[in-house]
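**Student:** got a predicted model here, sequence first, then my questions.
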Amino acid sequence: MLFLKATKDTLKDLNVKPHPVESTDPFFSWHVNIFTLYGKKHYVFMNDLSRLSLTVKGIRSNSTKVQEIFLTHLRHYFAVEKISNVLMNAYLDNCKEFVLTKTDSRSVRSTLNEIMLIMKSLERDHEDLKDQDTRHKWNNRFIYKPIDYNEPIDVFRKELDERFGSQA
C-alpha cells in the first residue's frame, strides 16, 4: 500500500481530510509538500526510506488523481534511471491502493524542505533544471546524513534489489 503523507498546506490545497494510520512501511511512504517553482505550483514527493524525490507540476487543487499522477511520474522516472521493468512493476504493484495521511517525520520534512530550498535558490541560475528529468536526476544525487551520506537513488535501488531482486 502506498502512503502519501501530506503537509497541512497540501491537504488544504487538495481539500481533503487525512486518514489516520498507525504504522507505515517507509519504502512505500512518501511525504508531500506544495511550493512554487518557476512561477508554477509544484508538489514535491519524498520517499521516507531513501529520500528519493520527485517534483511534479500539474496537480490541480481538489484533485482526486494525486495517486495516479504521482505513479505516472514515478514510472517515468524509473525509466529515466534505467530501473528494470521487473523491479519497477514489482514496486508499483504494491502501490495500487493508497492512503492520504498527515506527515509524521520531522527528519523527512527537514530533508524535503532542504531540497525545496535548493531548487528555489537555483531556479534563476540553472535553466537546465527546468527539464523535469534533469532536475530529478540532479536532486537524487545529493547526499544526506539520515541515509548515511548516500545518494537517494542508490539507497532506493538497493532496497528495490533487496525486496524484489529475486523476481528479476
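**Tutor:** Ah, there it is.
**Student:** CA atoms for contacts and neighbours, from now on please.
**Tutor:** OK.
**Student:** list the contacts of the most centrally placed residue in the chain.
**Tutor:** The residue lying closest to the centre of the chain (C-alpha atoms, centre = their mean) is Phe45, at 2.8 Å. Phe45 makes contacts with Trp30, His31, Val32, Asn33, Ser53, Leu54, Thr55, Val56, as judged by C-alpha atoms under 8 Å, 6 or more residues apart in numbering.
**Student:** same deal with Asp148?
**Tutor:** With C-alpha under 8 Å, 6+ apart, Asp148 has no contacts at all.
**Student:** how near is it to Arg106?
**Tutor:** Asp148 is 17 Å from Arg106, where distance means C-alpha to C-alpha, to the nearest Å.
**Student:** buried stuff in stretch 133-146?
**Tutor:** The neighbour-count criterion (16 or more other C-alpha atoms under 10 Å) identifies Asp133, Arg135, His136, Lys137, Asn139, Asn140 as the buried residues of stretch 133-146.
**Student:** my guess is Leu11 contacts Leu4. True?
**Tutor:** No - look at Leu11 against Leu4 with C-alpha atoms under 8 Å: they stay out of range, at 10.6 Å.
**Student:** try it against this one:
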Amino acid sequence: MLIQCTKKLLDTLKKRPDHVENVPPLYSWHANLLTINRRKTVVLMNDVSRYTVVLYGLKAADFRKLDGLIADAIRRTLSDASVNPEIIERYLSASPGCVYAKTKNRAMVARLNKACENVQFRGEVLDPNDLIQSAAGRGTSKILVGNSSGDYIIPDEVMYKELAKLTDQPVIQCRAAVIKATLVLENHDVWRRVVVPLDITFRQLHRILQVLFQWTDSHLHEFTVYKGGKPSARLVCDKEALDFPGNIPMFMENDRLLSEFARKGICIIYAYDFGDGWNHVLKVESIDENSTKNVPVCLEGKENTPPEDVGGEWGYEDYLKIMNDPTHPEHDERVEWSGDQSDQIFDLDDVNFRLETML
C-alpha cells in the first residue's frame, strides 16, 4: 500500500520518503496528520475514489506500528460498510505492507484537505475509546465531492465500483430487514416502511427512526423487544437505567445488534419522549439474507409526525384544532411556537437523502 504523506506526518513517523512509481490508484492513499479534540488523528484518502479512513487518538507507540493500524482501519471501515470479507482480504493481500512517500501534487493535497475538513466537522461524534473511527470514515465517504473533470462523485460508490473489478462476487453482502414502523395514534395513521441492515446497533436504529419520523432527538428513549406477546428484552440509552433492573433483561442499546433479536414477525416497541409518550410499533415484515444495500432505505410512509413537546396525543389534537382555526385566540401563538415544525411534511426523497448519509 502506498501512503503518500504530508511533511508533518513524515516528520512524526521519522521516515525518509521512498520514491515509488506505477502503483495503481486503488492501492494508493494520501495521508495527513492533524489534531482533533486535542488528539492526534491520521486521515487517509484513497487516490482513485477519495474514500476516507480515520485513525484517532494516536500515541507515540501507535505511530511505530502504523502499517498494521492502517490495514486494520481499512479492513474495519469496509467491513462495517458490509463489504464482502473475501473482497476486503483480496484487496489488502494484493498490496501488503506500507510504503511511505511524499504527496503527489497540489490537487491531491487539496482533496486530502477537504477530506480532513469533513472529518473535523464530525469531531463531536468521534469515539475517544477507539483508534479506528469507522463511522467517521464511512460518513465522510458519503459526501458528494468534485473531481478533476468537473463532475461530482460519492467516494464510497466509486470505491465499491473499483473493488468490484477484483471479483465477480457482489461487493456489498449483508442481511437486511423490512420493518414497518407505526406511531401509535388513535386518530391518525402515521407509519413508515423501511429496509435496514441487520448488523446495526439499536443506537443506530434509534437514529434511523429519528430521521424517519423527523424527531429532533431531544428526549430519552428505549426499545422493548416482544417475544410470544411478552416483553423479552429492554434496550436503553442511559446507563442510569441499569441501576433499576426489573424482571426483563436490560442492555445498553450500543451493546446489542438488531440481528440478535430481529426475526420475521417479531414486534419491538420504540418509546421516545417519556413525557409525551410517543410509542412506535416496529413490525419485522421480512428478512433479506442477500441484500446488496448497506444503508437504510425508506420505501414508503404516510402522514406527518406531531411537533416535539406538543403534549402527547391529547395535546396534538388540541394543537391541530388551534392551527386549523385562524380565528382561535391562541392561533398566532401556536404558529410562532411551532416554528419550522408547523409545515413539516413527510418527504420520501428528503428522508432517504438523510438516511443515506448517516451510517
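**Tutor:** Yep, that arrived. Small disclaimer: the values here were computed from a predicted structure and weren't measured.
**Student:** on that earlier part again, list the ones among the contacts of Phe45 of the first structure that the second structure also has?
**Tutor:** With the contact criterion set to both residues aligned by TM-score structural alignment, their matches' C-alpha atoms under 8 Å, the contacts of Phe45 of the first structure that also touch in the second structure are Trp30, His31, Val32, Asn33, Ser53, Leu54, Thr55.
**Student:** narrow those residues to those in helices?
**Tutor:** With DSSP state H as the criterion, helices contain none of those.
**Student:** give me the contact list for stretch 117-129 of the second structure.
**Tutor:** Under the criterion C-alpha under 8 Å, 6+ apart, residues Ile36, Asn37, Val43, Tyr56, Gly57, Gln133, Ala136, Gly137, Thr140 lie in contact with stretch 117-129 of the second structure.
**Student:** so how far is it from its chain's centroid?
**Tutor:** In terms of C-alpha atoms, centre = their mean, to the nearest Å, the centre of stretch 117-129 of the second structure is found 13 Å from the chain centre.
**Student:** check contacts around Phe63 of the second structure.
**Tutor:** Counting by C-alpha under 8 Å, 6+ apart, Phe63 of the second structure touches Thr12, Leu13.
**Student:** host element of it?
**Tutor:** helix 60-64 (DSSP states H and E).
**Student:** what's the first helix or strand after the longest helix along the first structure?
**Tutor:** The residue-count maximum for a helix in the first structure (DSSP H) belongs to helix 106-122. Helices and strands here follow DSSP H and E; after helix 106-122 of the first structure, the next one along the chain is helix 132-139.
**Student:** relative to helix 106-122, how tilted is that next one?
**Tutor:** For helix 132-139 of the first structure against helix 106-122, the angle by axes from the mean of the first three to the mean of the last three C-alpha atoms, to 10 degrees is 120 degrees.
**Student:** contact partners of helix 132-139 of the first structure?
**Tutor:** So helix 132-139 of the first structure is in contact with Ser53, Leu54, Thr55, Tyr77, Val80, Glu81, Ile115, Asp128, Leu129, going by C-alpha under 8 Å, 6+ apart.
**Student:** buried ones among these?
**Tutor:** Among these, the ones that count as buried by 16+ other C-alpha under 10 Å are Ser53, Leu54, Thr55, Tyr77, Ile115, Leu129.
**Student:** so which of the residues you listed is the closest to Pro152 of the first structure?
**Tutor:** Comparing those against Pro152 of the first structure with C-alpha to C-alpha places Ser53 closest, at 8.0 Å.
**Student:** which element is the closest residue to that closest one other than its chain neighbours on?
**Tutor:** Among residues not flanking Ser53 of the first structure along the chain, Met46 sits closest, at 4.3 Å (C-alpha to C-alpha, 6 or more residues apart in numbering). Using DSSP H and E, Met46 of the first structure falls within strand 40-47.
**Student:** list the buried residues of that strand.
**Tutor:** Within strand 40-47 of the first structure, the residues that count as buried by 16+ other C-alpha under 10 Å are His42, Tyr43, Val44, Phe45, Met46, Asn47.
**Student:** ok, stretch 70-83 of the first structure next?
**Tutor:** For stretch 70-83 of the first structure, burial by neighbour count (16+ other C-alpha under 10 Å) applies to Phe70, Leu71, His73, Leu74, Arg75, Tyr77, Phe78.
**Student:** from Trp138 of the first structure, how far out is the fifth one?
**Tutor:** The reference is to Arg75 of the first structure. From Arg75 of the first structure to Trp138 of the first structure the distance is 17 Å (C-alpha to C-alpha).
**Student:** just checking, what packs against whichever strand in the second structure runs longest?
**Tutor:** For the second structure, the strand with the greatest residue count under DSSP state E is strand 278-291. Packing partners of strand 278-291 of the second structure (3 or more C-alpha pairs under 8 Å, 6 or more residues apart in numbering; DSSP states H and E): strand 174-183, strand 267-272.
**Student:** picking that back up, mean offset of the strand holding Met46 of the first structure relative to the second structure (after superposition)
**Tutor:** In the superposition against the second structure, strand 40-47 of the first structure averages 0.4 Å from its aligned positions (mean C-alpha distance after the TM-score superposition for the first structure).
**Student:** coming back round to it: how about JSON lines for the buried residues of stretch 133-146 of the first structure, with distance to Thr111 of the first structure added?
**Tutor:** Formatted as JSON lines, these follow (distance: C-alpha to C-alpha, whole Å):
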{"residue": "Asp133", "distance to Thr111 of the first structure": "20"}
{"residue": "Arg135", "distance to Thr111 of the first structure": "16"}
{"residue": "His136", "distance to Thr111 of the first structure": "15"}
{"residue": "Lys137", "distance to Thr111 of the first structure": "16"}
{"residue": "Asn139", "distance to Thr111 of the first structure": "11"}
{"residue": "Asn140", "distance to Thr111 of the first structure": "12"}
